[in-house]
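Visitor: model the structure of this input:
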Amino acid sequence: MRDLGAGFNYLIQGQRWVARHGKQYGFGLLPGLITLVLYVAALIALALYGEDFVSWATPFADHWTSPWQGVFRGLLTAVLFALALLLAVVTFTAVTLLVGQPFYESLSEKVDRDVSPDGTAPESGLPLRRELWISARDSLRIVVRALVWGVLLFALGFVPVVGQTVVPVVGFFVTGFFLTEELTAVALQRRRVELRARLALLRSRKMLVWGFGTPLGLAFLVPVVAVFLMPGAVAGATLMARDLLGEETGEPHTDQRDRGDQEDRELGATA
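Guide: The predicted structure is shown next:
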């Protein structure tokens, strides 16, 4: 249970870190805003044309008598939209991290330097193109795993009682796990930790992972909230990655913190 509280504490610490570094927070908002606009546009299009798509995809039901045709196609339309929402929640973090890779890499490095006893941050040494490819490849693998879980839980949702009580709770914990994997990947990829090793690392500290990812997943159900929490989530995940690897973490360096505040003041003065 101590790990559960520690995971939540990293989430809070990450939000506090970006609150002290306004410049990093502002840059960190951009990828989430871009992704949110794209997702909202896609969901609106699905809401407007989903019924037409279902009708096109089920020509065998054209001659069914009323009300069975309407009930059948209405149910399929509802299922299609529900799956789209699930896909949006599952992939929002992965897509945002991919869009904002340079922003979040920079933010994560600054967190590492700020709390590292020697003021340094690990670097992968890979070119940006290679890092983007690895990030996209690993994100796709995680999304596929998450979708398999999503389809399974969606099917179990039709089981009486269990489907309405146990399944939603399990779903939130599953979402929290994969969400944490995506967020910690920013810091762990810089340390050249491969996907399989990352998953094993997270499974070894599940309570820590759930304490961080499950409340964040609940908050991310509101897309606008996800945008504003994303920079702090990356910062908190970087702190948690250090814990998972047993790296020493100290208090933020005063000189670096003051330098960050000075940069923010200078930015405001030139604006």
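Visitor: when you work out contacts or count neighbours from here on, use the C-alpha atoms and nothing else.
Guide: Will do.
Visitor: quick one, helices of the stretch 1-150 of the chain?
Guide: All helices of the stretch 1-150 of the chain, identified by DSSP state H, counting those that start in this stretch, fall at 2-20, 22-57, 68-99, 101-115, 128-156.
Visitor: mind giving me the packing neighbours of the longest one?
Guide: Judged by 3 or more Cα pairs under 8 Å, 6 or more residues apart in numbering; DSSP states H and E, the packing partners of helix 22-57 are helix 2-20, helix 68-99, helix 101-115, helix 223-244, helix 254-270.
Visitor: now those helices in a markdown table, with distance to Ala41?
Guide: Output for these, formatted as a markdown table (distance: least, Cα to Cα, whole Å):
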| stretch | distance to Ala41 |
| --- | --- |
| helix 2-20 | 28 |
| helix 68-99 | 12 |
| helix 101-115 | 22 |
| helix 223-244 | 13 |
| helix 254-270 | 33 |
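Visitor: on that earlier part again, minimum distance to Val225: which of the helices of the stretch 1-150 of the chain has it?
Guide: helix 22-57 (10.0 Å; Cα to Cα).
Visitor: buried residues in that closest one?
Guide: 22-25, 28-33, 35-36, 39, 43, 46, 50-51, 54-55 (16 or more other Cα atoms under 10 Å).
Visitor: got the angle between that helix and helix 2-20?
Guide: 110 degrees (axes from the mean of the first three to the mean of the last three Cα atoms, to 10 degrees).
Visitor: so how far is helix 22-57 off the chain centroid?
Guide: Taking the mean of its C-alpha atoms, helix 22-57 sits 15 Å from the chain's own mean (Cα atoms, centre = their mean, to the nearest Å).
Visitor: next: stretch 113-130.
Guide: On the basis of Cα atoms, centre = their mean, stretch 113-130 is displaced by 21 Å from the centre of the chain it belongs to.
Visitor: and the end-to-end length of it?
Guide: 23 Å (Cα to Cα, to the nearest Å).
Visitor: what residues of that stretch count as buried?
Guide: Arg113, Asp114, Val115, Ser116, Ala121.
Visitor: list the contacts for the first one?
Guide: Under the criterion of Cα atoms under 8 Å, 6 or more residues apart in numbering, the contact partners of Arg113 comprise Gly119, Thr120, Ala121.
Visitor: can you tell me how far the residue lying farthest from the centre of the chain is from Val71?
Guide: Going by Cα atoms, centre = their mean, the residue of the chain most distant from its centre is Thr65, 44.7 Å out. Distance, Thr65 to Val71, by Cα to Cα: 11 Å.
Visitor: Gly176 now?
Guide: In terms of Cα to Cα, Gly176 sits 34 Å off from Val71.
Visitor: looking at these two, which is more packed in?
Guide: Gly176 (22 against 11; other Cα atoms under 10 Å).
Visitor: okay, the helices and strands packed on helix 22-57, which one's buried deepest?
Guide: Mean neighbour count (mean count of other Cα atoms under 10 Å) peaks for helix 223-244 among the helices and strands packed on helix 22-57, with a mean of 23.
Visitor: who are the packing partners of that one?
Guide: helix 2-20, helix 22-57, helix 101-115, helix 162-190.
Visitor: run this one through as well so I can compare:
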Amino acid sequence: MIKDFGAGVGLLLRGFRLVFSSPKRVLVGALPAVITSVLLMTGWVLLLTNINSVADWLTGFADSWSGTWKGVAEVAVGISVVAAVLGLSVLLFTAITLMIGGPFYEYISEEVEDELGGVPEAEQIGWWRGFVVGLRSTLLLVATSIAFAIPLFVCGFIPVVGQTVVPVLAVCINGYLLGIELTGIPFTRRGRSFKQRRKILATRRGLVLGLAVPTYLLCLVPLAALVVIPAAMAGGTVLSHRLLNGDRATA
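Guide: Reported below is the predicted structural model:
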């Protein structure tokens, strides 16, 4: 697992080298991320400016409580909402970016795979098909993330564990889901389904985590995603190419 994790980090670094070796790849990869950044920043502004109303609506059950306890409940719920959205933001950012920029990232993926030997009889995804496939996988992954987020949120109130183990688990889970997103295009070009993708990636979880966890953490840095996502896509393409070509020894 540790060796695979280190190899996964190496794939991300290789992704940076592959993308930054061509100014065109940098520009092509950054454009969809810029559009998504504007959309998500708008969403964050709307959320934060209306967080009091959201918290008040979600704490309707506390209307009969005293003013102090109702205020405490609203603050707690407001913080929880912001934390939950923050936890999902990287996954959503990647998913939306891939849906918007399908042709852009397909171009990067094709170029990377051409350098690796190409993909015989590769399917052309196209924007619309890429959007539909991306939307379907995004809904499934976000639902999975929320399903994990609920028990993790509850565990967050456990002393010590909630402040140490839970954040690490949350990063690993969301990172792994991000890794599934990053490999979508190369798998789809080979006609592989979402279910097949999950099954194959599950055979090398350490490798996926090594690629995706640093990507997830870097994307929490403002504007870093503009260059991190294209590099991670390139790294995900290399990972997919190796796994799908049976080169697991060197993956």
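Visitor: what TM-score do the two superposed chains give?
Guide: The TM-score (TM-score structural alignment, normalised by the length of the second structure) is 0.90; 247 aligned residues with a Cα RMSD of 2.0 Å.
Visitor: now distance to Ala237 of the first structure too, for the helices of the stretch 1-150 of the first structure, in JSON lines please.
Guide: Converted to JSON lines, these look like this (distance: least, Cα to Cα, whole Å):
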{"stretch": "helix 2-20", "distance to Ala237 of the first structure": "7"}
{"stretch": "helix 22-57", "distance to Ala237 of the first structure": "14"}
{"stretch": "helix 68-99", "distance to Ala237 of the first structure": "13"}
{"stretch": "helix 101-115", "distance to Ala237 of the first structure": "9"}
{"stretch": "helix 128-156", "distance to Ala237 of the first structure": "16"}
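Visitor: of all the ones you listed, which one comes closest to Ala233 of the first structure?
Guide: Nearest to Ala233 of the first structure, of the helices of the stretch 1-150 of the first structure and by Cα to Cα, is helix 2-20 at 5.9 Å.
Visitor: so the closest one versus helix 101-115, what angle?
Guide: 100 degrees.
Visitor: tell me the average deviation of helix 2-20 of the first structure from the second structure after fitting.
Guide: Mean deviation of helix 2-20 of the first structure from its aligned counterpart in the second structure after superposition (mean Cα distance after the TM-score superposition for the first structure): 1.0 Å.
Visitor: identify the residue nearest the geometric centre of the first structure.
Guide: Thr93 (3.0 Å).
Visitor: if I look at the residue lying closest to Gly29 of the second structure once chain neighbours are set aside, how far off is Leu86 of the second structure?
Guide: With sequence-adjacent residues excluded and distances taken as Cα to Cα, 6 or more residues apart in numbering, Gly29 of the second structure is closest to Pro230, at 4.9 Å. Taking Cα to Cα as the measure, Pro230 of the second structure falls 21 Å from Leu86 of the second structure.
Visitor: just Tyr105 of the second structure next, same as before
Guide: 24 Å.
Visitor: same check on Arg189 of the second structure?
Guide: Using Cα to Cα, which is the criterion applied here, Arg189 of the second structure is 31 Å from Leu86 of the second structure.
Visitor: same check, this time on Gly6 of the second structure
Guide: Counting by Cα to Cα - Gly6 of the second structure and Leu86 of the second structure are separated by 26 Å.
Visitor: also Ala62 of the second structure?
Guide: Applying Cα to Cα to Ala62 of the second structure and Leu86 of the second structure gives a distance of 25 Å.
Visitor: kindly report the same for Ala55 of the second structure.
Guide: 16 Å.
Visitor: ditto for Ser64 of the second structure
Guide: From Ser64 of the second structure over to Leu86 of the second structure (counting by Cα to Cα), the distance is 30 Å.
Visitor: count of neighbours near the residue nearest to Glu123 of the first structure when sequence neighbours are not counted?
Guide: Using Cα to Cα, 6+ apart and skipping residues adjacent in sequence, the residue nearest Glu123 of the first structure is Arg190, 5.2 Å away. Look at Arg190 of the first structure: counted by other Cα under 10 Å, it has 18 neighbours.
Visitor: same question, Val166 of the first structure
Guide: With other Cα under 10 Å as criterion, Val166 of the first structure counts 12.
Visitor: what do we get in the second structure for Tyr25 of the first structure?
Guide: Tyr25 of the first structure maps onto Val26 in the second structure when the alignment is built from TM-score structural alignment.
Visitor: so who does its match touch?
Guide: Here Val26 of the second structure is in contact with Val19, Phe20, Val227, Pro230 (criterion: Cα under 8 Å, 6+ apart).
Visitor: compare these with the first structure and list the ones that remain.
Guide: Using both residues aligned by TM-score structural alignment, their matches' Cα atoms under 8 Å, the first structure keeps these contacts from the contacts of Val26 of the second structure: Val19, Phe20, Pro230.
Visitor: distance of the second one relative to Gly29 of the second structure?
Guide: As defined by Cα to Cα, Phe20 of the second structure lies at a distance of 10 Å from Gly29 of the second structure.
Visitor: hang on, isn't Gly163 of the first structure packed against Val169?
Guide: No. If you go by Cα atoms under 8 Å, Gly163 of the first structure and Val169 don't touch, sitting 9.8 Å apart.
Visitor: those two: who's more crowded?
Guide: Using other Cα under 10 Å, the more surrounded residue of Gly163 of the first structure and Val169 is Gly163, with 16 against 13.
Visitor: trace that one over to the second structure, please.
Guide: In the second structure, the residue paired with Gly163 of the first structure according to TM-score structural alignment is Gly162.
Visitor: now do its match against Leu226 of the second structure, distance only.
Guide: 32 Å.
Visitor: before we move on, the earlier item: which of the helices and strands packed on helix 22-57 of the first structure sits closest to Ile134 of the first structure?
Guide: It is, among those and with distance given as Cα to Cα, helix 68-99, at 10.2 Å.
Visitor: average distance between the closest one and the second structure?
Guide: Compared with the second structure, helix 68-99 of the first structure is 1.5 Å away on average (mean Cα distance after the TM-score superposition for the first structure).
Visitor: for that helix, packing partners?
Guide: Short answer (3+ Cα pairs under 8 Å, 6+ apart): helix 68-99 of the first structure packs on helix 22-57, helix 128-156, helix 162-190.
Visitor: that helix corresponds to what range in the second structure?
Guide: So helix 68-99 of the first structure sits over residues 69-100 in the second structure, by TM-score structural alignment.
Visitor: roughly how far is that stretch from the heart of the chain?
Guide: For stretch 69-100 of the second structure, the distance to the chain centre is 14 Å (Cα atoms, centre = their mean).
Visitor: before we move on, what about stretch 145-157 of the first structure?
Guide: With Cα atoms, centre = their mean, you get 18 Å for stretch 145-157 of the first structure.
Visitor: perfect, that will be all.
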